[in-house]
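Novice: Could you look at this predicted model? Sequence included:
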Amino acid sequence: MTPLLQDKVAVVTGGAQGIGEAIARTFIDHGARVVIGDRDGAAAAATAAALGEGRAIGVACDVTDGEQVSSLIARAVEAFGALDVMVNNAGITRDATMRKMSEEQFDQVIDVHLRGSWLGTKHAAEAMRDGGRPGAIINMSSISGKVGFFGQTNYSAAKAGVVGLSKAAAKELARHGIRVNAIQPGLIATDMTRAMPEDIWETKLAEIPMGRAGSVDEIASVALFLASNLSSYMTGTVQEVTGGRLM
């Protein structure tokens, strides 16, 4: 069977670790060449080297800076000849109740998640149009953007905005053969989530009908589906990957 992303070129932001690294690895396993963008350029380069020489490169990129995002995508075209898939995955958290949250904490989260996804979508679409080939853009939302979580007015607002951005962009870009879809992960087992207090972890698990947290590879599998021709008639959709949590 031909790999699902044979000879495709992908960019994954926030790709040095966690969900982003899993997506990059899965894409490479299915025949793609991947540019990993991360604010930590050394970590991006190390991850790329671990994923396979000639199959991945790492580039330092602050996704809130339009010039850096444009340069990241240009690097993919320069290194591998095209851009077929863009995954806007970079993210941060600055959790606090609204009373205690500073304007800076609010702006930081909005900038990375929402502005970052907008810049990635905008510049990726330009590269795909210029290359004259169809493409897939995948924006990472969150279940927090669907229901809103205590202490996450910044994060919930940003992730809800990512959904609106994806739907609007999907309408604009469909005529160019570019599909735009979003993923909403639920509770995923990462170093960050496992560091939360045990009682909070157990409370969150109790909300999941499947009775467990998801893995980064389970998010990567959905990203693979959306990046490949298996989802060729899907655009503007939001895929919940939550184990049934908060249906």
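Specialist: Received, thanks.
Novice: Please count neighbours and contacts with C-alpha atoms only from this point.
Specialist: OK.
Novice: Against residue 49, how distant is residue 69?
Specialist: Noted for residue 69: a distance of 21 Å to residue 49, by CA to CA, to the nearest Å.
Novice: okay, those two: which has more neighbours?
Specialist: residue 69 (24 against 15; other CA atoms under 10 Å).
Novice: Distance-wise, check that one relative to residue 59.
Specialist: 10 Å.
Novice: One more: residue 80?
Specialist: From residue 80 to residue 59 the distance is 14 Å (CA to CA).
Novice: For these two, work out which one has more neighbours and name it.
Specialist: Neighbours were counted for residue 80 and for residue 59 using other CA under 10 Å; residue 59 has more, 26 against 19.
Novice: so where do the strands sit in the chain?
Specialist: Secondary structure of the chain (DSSP state E): strands located at 9-13, 33-38, 56-60, 85-88, 135-140, 178-185, 238-241.
Novice: putting a second one here so we can go through both:
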Amino acid sequence: MFSLAGTPVLVTGGSKGIGKGIAKVFADAGADVALAARSAGALSATVAELSATSSGRVIGVQADVVDPESCRAMVAEVVDTFGGLRVVCANAGIFPEAALADMTATQLDEMFDVNVKGTVYTVQAGIPALARSGAGRVVVTSSITGPLTGFPGWTHYGASKAAQLGFMRSAAIELAPQRITVNAILPGNILTEGLAAMGQDYLDGMARIIPAGALGRPEDVGHLAAFLATREAGYITGQAIAVDGGQVLPESPDAVSPMAPATSAV
């Protein structure tokens, strides 16, 4: 059960952070993984790192998800290299901070161009190859911020992540006749380069209010993505699943503070 050996997979935003964690899980499971990102240097480094430790083939594809033609070229390169495409992880995203009162039109457009339009263009480009696979899988990386929670400074980010879920649900209906499932993962606080840049005090404070007692790892998101990509998960579609260590569960920090701290995320 749950074999992904030889499965052709595309992960956008795959050179770092959550995307890198997703790619690592798939590659460790023997899948053929294409990482897509804008930076050739970051791609090369990540491909070399994952190739050295994984049983699956790993390649890098330079692409920009805000450009539909770039997305089509990206998918074509993956299909040419691997002979097909069965899994698309639409993970590319940005999260620059901007106070609502000061937010510019450019900042809002950039957020929606990458997070929303980039997701749509990526999935659009992949539809023909996913349909030919007979068991296509789309996994969208959304967030708990927007769909389930809010945070000051990220109104535009939260709106973009909620928009991804609206897209995901309707796309799941449209693509079901072609045996393509579409689901979304809602990460909580995952320890990535971007989150680490917010400082140790922030990281420690967030860990204290998470029932699991620790921040998540990019691979925690990858494990769910890998399951949703299996043939056995073919009856799951249109779903949004949080990977957050229980972060959204407490009514207040007081609900967590009496608990003994965990040593690591589950």
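Specialist: Looks like it came in fine. Bear in mind that the values here come from a model prediction, so they are computed numbers and not experimental data.
Novice: what's the TM-score for these two chains?
Specialist: Once superposed, chain against chain, the TM-score is 0.94 (TM-score structural alignment, normalised by the length of the first structure); 245 aligned residues with a CA RMSD of 1.6 Å.
Novice: coming back round to it: could the strands of the first structure be laid out in TSV, adding distance to residue 231 of the first structure?
Specialist: Output for the strands of the first structure, formatted as TSV (distance: least, CA to CA, whole Å):
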stretch	distance to residue 231 of the first structure
strand 9-13	16
strand 33-38	20
strand 56-60	24
strand 85-88	13
strand 135-140	10
strand 178-185	9
strand 238-241	12
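Novice: Name the residues of stretch 169-187 of the second structure that are buried.
Specialist: The neighbour-count criterion (16 or more other CA atoms under 10 Å) identifies 169, 171-172, 175-176, 178-187 as the buried residues of stretch 169-187 of the second structure.
Novice: Sorry, wrong one. I was asking about stretch 157-167 of the first structure.
Specialist: For stretch 157-167 of the first structure, burial by neighbour count (16+ other CA under 10 Å) applies to 157, 158, 159, 160, 161, 162, 163, 165, 166, 167.
Novice: Other residues contacting it?
Specialist: With contacts defined as CA atoms under 8 Å, 6 or more residues apart in numbering, stretch 157-167 of the first structure is touched by 109-110, 113-114, 117-118, 139-142, 144-146, 148, 180-182, 235-238.
Novice: Can you find the partner of residue 112 of the first structure in the second structure?
Specialist: Counting by TM-score structural alignment, residue 112 of the first structure lines up with residue 114 in the second structure.
Novice: any idea how far that match is from residue 35 of the second structure?
Specialist: Going from residue 114 of the second structure to residue 35 of the second structure by CA to CA gives 17 Å.
Novice: Spatially central residue in the first structure, please.
Specialist: Among the residues of the first structure, the one closest to the centroid is residue 89, at 2.3 Å (CA atoms, centre = their mean).
Novice: which residues touch it?
Specialist: Residue 89 of the first structure touches 12, 13, 14, 15, 19, 20, 117, 139, 140, counting by CA under 8 Å, 6+ apart.
Novice: Just tell me what it corresponds to in the second structure.
Specialist: Aligned partner of residue 89 of the first structure by TM-score structural alignment: residue 91.
Novice: Ok, residue 231 of the first structure next?
Specialist: That one, residue 231 of the first structure, aligns with residue 233 by TM-score structural alignment.
Novice: Just confirm its match contacts residue 227, I think it does.
Specialist: Yes: taking contacts as CA atoms under 8 Å, residue 233 of the second structure lies within contact range of residue 227: 6.8 Å.
Novice: and the corresponding residue of the second structure for residue 98 of the first structure, how many neighbours?
Specialist: Using TM-score structural alignment, the partner of residue 98 of the first structure in the second structure is residue 100. Residue 100 of the second structure has 13 neighbouring residues, counting by other CA under 10 Å.
Novice: distance of residue 100 of the second structure from residue 17 of the second structure?
Specialist: From residue 100 of the second structure to residue 17 of the second structure the distance is 26 Å (CA to CA).
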